[in-house]
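Undergrad: can't give you the sequence, but here's the structure:
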């Protein structure tokens, strides 16, 4: 049964028309005084105006007697309307249809380098106390200061001793010998504790020999005060000089790009150092975070794959004096070997980049991290230059650090590009060989050259070039068909390696 396509051809912009509700007529009757053709209807939806040119008015149809084409058009229009509501106003229909509102991937590493991981339901939390210094360093400033303030809680013990012995009740009794002289309340007990722990010793408040409990507490507070002061000074120094603060001045480009470099597709991103003091022994690493399912059916939600940024050649060791563009060549070992531009728009992955080095001023190891989602990778772009030569020095303009511009880049995958390049090289090889054979056949000594050409053909039979691209081997064969026109026949055979 042949289907009539007039329902689609007569309404080319049907995706922007409103959709009738159930039970209503899908097509309203045109008014009698309406012009027959070229009528401009304007529909306004959420502030977005779409102007379409309607077809000549047709007879009203109900849902029962609607044609198959009209039902499909109405269903598609309804889907597009709900899609536009999710995407917002002003969504255009591009090269690959309406932009689909796919769920944004949850980052494993934030753009500022913070790892988006929270640990819960942990057992044996006492292990944190075995490394108390690291625990104090990892705490934020508020918690650290609160811990050190709580260390002075022994102040209340001096007050309790004075209260239990009755020293506060005999303040006016000169014959009474208190545990600590001149303590008349909590404030005075607190000041005595601070004077003892910090070894200030004003001399106005002093412990007496009539209180053995106070003597033991004084000894305990002296030891505890030394430990608290050592922990506090060390923790403060480490927290202030932490190398992760140095990572705030190491910046990564907002986007990564894919373009040609030396006739090969490369994934590139830019990194720079804002300080004049350099990072010593800087090296770069990159990992691909993507879900994976093994052949046995095991699902790995965050599978990590190394992305080579020059580890074999030493290009991963950077001299980070000026901003550098880090390049990953997409070859057969790359996880992006079979990814084209169309597949990139459908992929769901995250690229984590890690820059490590030693801070020149302190000698401590520093690490800066960032990440790129699939939608943050721009195909067919290249970074804008940001360095110029001034009088006696190189001027770096960080205003163009994130800028990119479009360049001509094939939309195919690196595998397809390499295979096409190999076939082109093979075609050029045989074209040059055939021309050389034609030049040998021309001349007076036709018989001698025939024998020589026969010998050369026999040698060339065993020396056929083989081009291997990834896992595909392409072998080129050539045979001379005629002597007059010099036509060449090329046979190509491909086999999996």
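TA: Here it is on my side, so go on. Fair warning: this is a prediction, and the values are worked out from it, not measured in the lab.

Undergrad: make it CA atoms for all contacts and neighbour counts henceforth
TA: Noted.

Undergrad: is residue 334 in contact with residue 307, as I believe?
TA: Yes: Residue 334 is within contact range of residue 307, at 6.8 Å (criterion: CA atoms under 8 Å).

Undergrad: who has more neighbours, those two?
TA: Neighbours per residue, other CA atoms under 10 Å: of residue 334 and residue 307, the larger number sits with residue 307, 22 against 15.

Undergrad: which parts of the stretch 201-350 of the chain are helices?
TA: Secondary structure of the stretch 201-350 of the chain (DSSP state H, counting those that start in this stretch): helices at 212-240, 341-344.

Undergrad: in CSV: those, plus mean neighbour count and distance to residue 191.
TA: Below are those laid out as CSV (neighbours: other CA atoms under 10 Å; distance: least, CA to CA, whole Å):
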stretch, mean neighbour count, distance to residue 191
helix 212-240, 15, 14
helix 341-344, 15, 68
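
Undergrad: can I get these in a markdown table with distance to residue 153?
TA: A markdown table is the format used below for the helices of the stretch 201-350 of the chain (distance: least, CA to CA, whole Å):
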| stretch | distance to residue 153 |
| --- | --- |
| helix 212-240 | 10 |
| helix 341-344 | 60 |
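
Undergrad: how far away is the residue most central in space within the chain from residue 349?
TA: Most central in the chain under CA atoms, centre = their mean is residue 372, positioned 1.8 Å from the mean C-alpha point. Distance of residue 372 to residue 349, given as CA to CA, to the nearest Å: 9 Å.

Undergrad: same check, this time on residue 262
TA: In terms of CA to CA, residue 262 sits 26 Å off from residue 349.

Undergrad: can you pull out the helices in the stretch 51-200 of the chain?
TA: Under DSSP H, counting those that start in this stretch, the stretch 51-200 of the chain gives helices at 68-87, 127-130, 132-138, 141-150, 155-165, 186-197.

Undergrad: next up, a second structure to put side by side with the first:
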């Protein structure tokens, strides 16, 4: 039975995870783990990098690749000889290279204005290879664009802080989440876990925490996720100093169905002991105006002092 319980509490982070005080999960939901001594080609993942990087970097790499390919083929045409390109009129090396460069750009896009054309077997072979490379490159770029657009753009916003606040006749740990966009999220499930050092040990223990409610069918407003700290809670009778001493870290994960993209959305965040306010309660963000409930998302972190039970 003890072995089964240990397996159940294993989050895949390891018992010594974050033993030196570092958080296991970053605020943005990424894991704070760096894998080292991996052969270069084994860790390469071009698709993941190109799909997850920022749009600015993505188009920067696309333009850089486009320039490098055309520059390389222009150099090949120059090495064969610019006299093997009919219709060129440049007399200096720079003019000839620029004509070869723009001929390469027309070839790789299969555009071909017709003024400059390849002449001779070698030049035609290079042009044929380049046109095939152009078709493959643009097909790849189109697939990457689809991969980026097909991802759900929803970004669930978490409160920067958690609070320990009165809850019914006891205290509770609370965080707030909101969907700042107008798309509909349905059947939103929450899972809250906690890890902390064992007494007198560098090893850590992990617990899944019981929530006031772990699912809401609709998510148009703000959701305050509450863990009641009762006798069955692993946090029962723990003080603020113990939170700091035992390096408490809360990990929250949300799972929802995005009605706009028809995709299942996953989102994570975490809270360290120094990001938790004791004896505070989140302020209400709603205000009724003209028959509608207005939610001030900018006040997601606002709270009032309330004391503890």
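TA: Cool, the structure landed. Owing to the predicted nature of the structure, the values given are computational and were not obtained by experimental measurement.

Undergrad: work out the TM-score between the chains.
TA: The TM-score (TM-score structural alignment, normalised by the length of the second structure) is 0.76; 282 aligned residues with a CA RMSD of 3.2 Å.

Undergrad: of the helices of the stretch 51-200 of the first structure, which is nearest residue 363 of the first structure?
TA: helix 132-138 (18.7 Å; CA to CA).

Undergrad: which strands and helices sit next to the closest one?
TA: helix 212-240 (3 or more CA pairs under 8 Å, 6 or more residues apart in numbering; DSSP states H and E).

Undergrad: tell me what the helix it packs on is packed against?
TA: Secondary elements touching helix 212-240 of the first structure (3+ CA pairs under 8 Å, 6+ apart): helix 132-138, helix 186-197.

Undergrad: now do it against helix 155-165, angle only.
TA: 170 degrees (axes from the mean of the first three to the mean of the last three CA atoms, to 10 degrees).

Undergrad: check the mean deviation of helix 212-240 of the first structure from the second structure.
TA: Superposed on the second structure, helix 212-240 of the first structure shows a mean distance to its aligned partners of 2.2 Å (mean CA distance after the TM-score superposition for the first structure).

Undergrad: tell me the angle that helix makes with helix 141-150.
TA: 160 degrees.

Undergrad: picking that back up, need the helices and strands packed on helix 212-240 of the first structure in CSV (columns: distance to residue 227 of the first structure and mean neighbour count).
TA: Listed next are those as CSV, based on distance: least, CA to CA, whole Å; neighbours: other CA atoms under 10 Å:
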stretch, distance to residue 227 of the first structure, mean neighbour count
helix 132-138, 12, 15
helix 186-197, 10, 19
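
Undergrad: residue 257 of the first structure is nearest to which of those helices?
TA: helix 132-138 (36.1 Å).

Undergrad: give me the mean deviation of that closest one from the second structure.
TA: Looks like 3.2 Å for helix 132-138 of the first structure (mean CA distance after the TM-score superposition for the first structure).

Undergrad: in the second structure, which residues correspond to stretch 260-279 of the first structure?
TA: The alignment of stretch 260-279 of the first structure onto the second structure (TM-score structural alignment) spans residues 166-185.

Undergrad: buried ones in the matching stretch?
TA: Neighbour counts over stretch 166-185 of the second structure (16 or more other CA atoms under 10 Å) mark 166-167, 171-180, 184-185 as buried.

Undergrad: kindly report the same for stretch 144-160 of the first structure.
TA: For stretch 144-160 of the first structure, by 16+ other CA under 10 Å, it's 144, 152, 154, 155, 157, 158, 159.

Undergrad: gap between the two ends of that stretch?
TA: End-to-end for stretch 144-160 of the first structure, by CA to CA: 27 Å.

Undergrad: next one: stretch 310-321 of the first structure
TA: 19 Å.

Undergrad: let me see the contact set for the aligned partner of residue 105 of the second structure in the first structure.
TA: Alignment note: residue 105 of the second structure maps to residue 194 in the first structure; criterion TM-score structural alignment. Applying CA atoms under 8 Å, 6 or more residues apart in numbering to residue 194 of the first structure gives the contacts 152, 200.

Undergrad: quick revisit: go through the buried residues of stretch 166-185 of the second structure and name the one nearest residue 63 of the second structure.
TA: Nearest member of those to residue 63 of the second structure, counting by CA to CA, is residue 180, at 32.5 Å.

Undergrad: residue 26 of the second structure versus the closest one, what's the distance?
TA: Distance from residue 180 of the second structure to residue 26 of the second structure, by CA to CA: 20 Å.

Undergrad: and residue 309 of the second structure, by the same measure?
TA: For residue 309 of the second structure relative to residue 26 of the second structure (CA to CA), the value is 31 Å.

Undergrad: cool, residue 111 of the second structure as well?
TA: Residue 111 of the second structure is 47 Å from residue 26 of the second structure, by CA to CA.

Undergrad: between these two, point out the one with more neighbours.
TA: A direct count of neighbours by other CA under 10 Å for residue 111 of the second structure and residue 26 places residue 26 higher, at 17 against 11.

Undergrad: surely the more buried one meets residue 160?
TA: No: if you go by CA under 8 Å, residue 26 of the second structure and residue 160 don't touch, sitting 11.8 Å apart.

Undergrad: leaving out the residues flanking it, which one is nearest to the corresponding residue of the first structure for residue 252 of the second structure?
TA: In the first structure, residue 252 of the second structure lines up with residue 353, judged by TM-score structural alignment. Once flanking residues are discounted, residue 353 of the first structure sits nearest to residue 286: 4.4 Å by CA to CA, 6 or more residues apart in numbering.

Undergrad: ditto for residue 183 of the first structure
TA: Residue 183 of the first structure sits nearest to residue 189 (CA to CA, 6+ apart), 6.0 Å away.

Undergrad: now do the contacts for the one you found.
TA: Counting by CA under 8 Å, 6+ apart, residue 189 of the first structure has contacts 155, 156, 158, 159, 183.

Undergrad: quick check: longest strand of the first structure.
TA: When the first structure is parsed with DSSP state E, its longest strand is strand 279-293.

Undergrad: quick one: that one to the second structure mean distance?
TA: Mean for strand 279-293 of the first structure is 2.9 Å (mean CA distance after the TM-score superposition for the first structure).

Undergrad: can you report how many residues lie near residue 490 of the first structure?
TA: Neighbourhood size, residue 490 of the first structure [other CA under 10 Å]: 13.

Undergrad: now residue 74 of the first structure: how far from residue 80 of the first structure?
TA: Counting by CA to CA - residue 74 of the first structure and residue 80 of the first structure are separated by 10 Å.

Undergrad: wait, residue 158 of the second structure sits on residue 270?
TA: No: contact criterion CA under 8 Å: residue 158 of the second structure and residue 270 do not qualify, at 9.3 Å.
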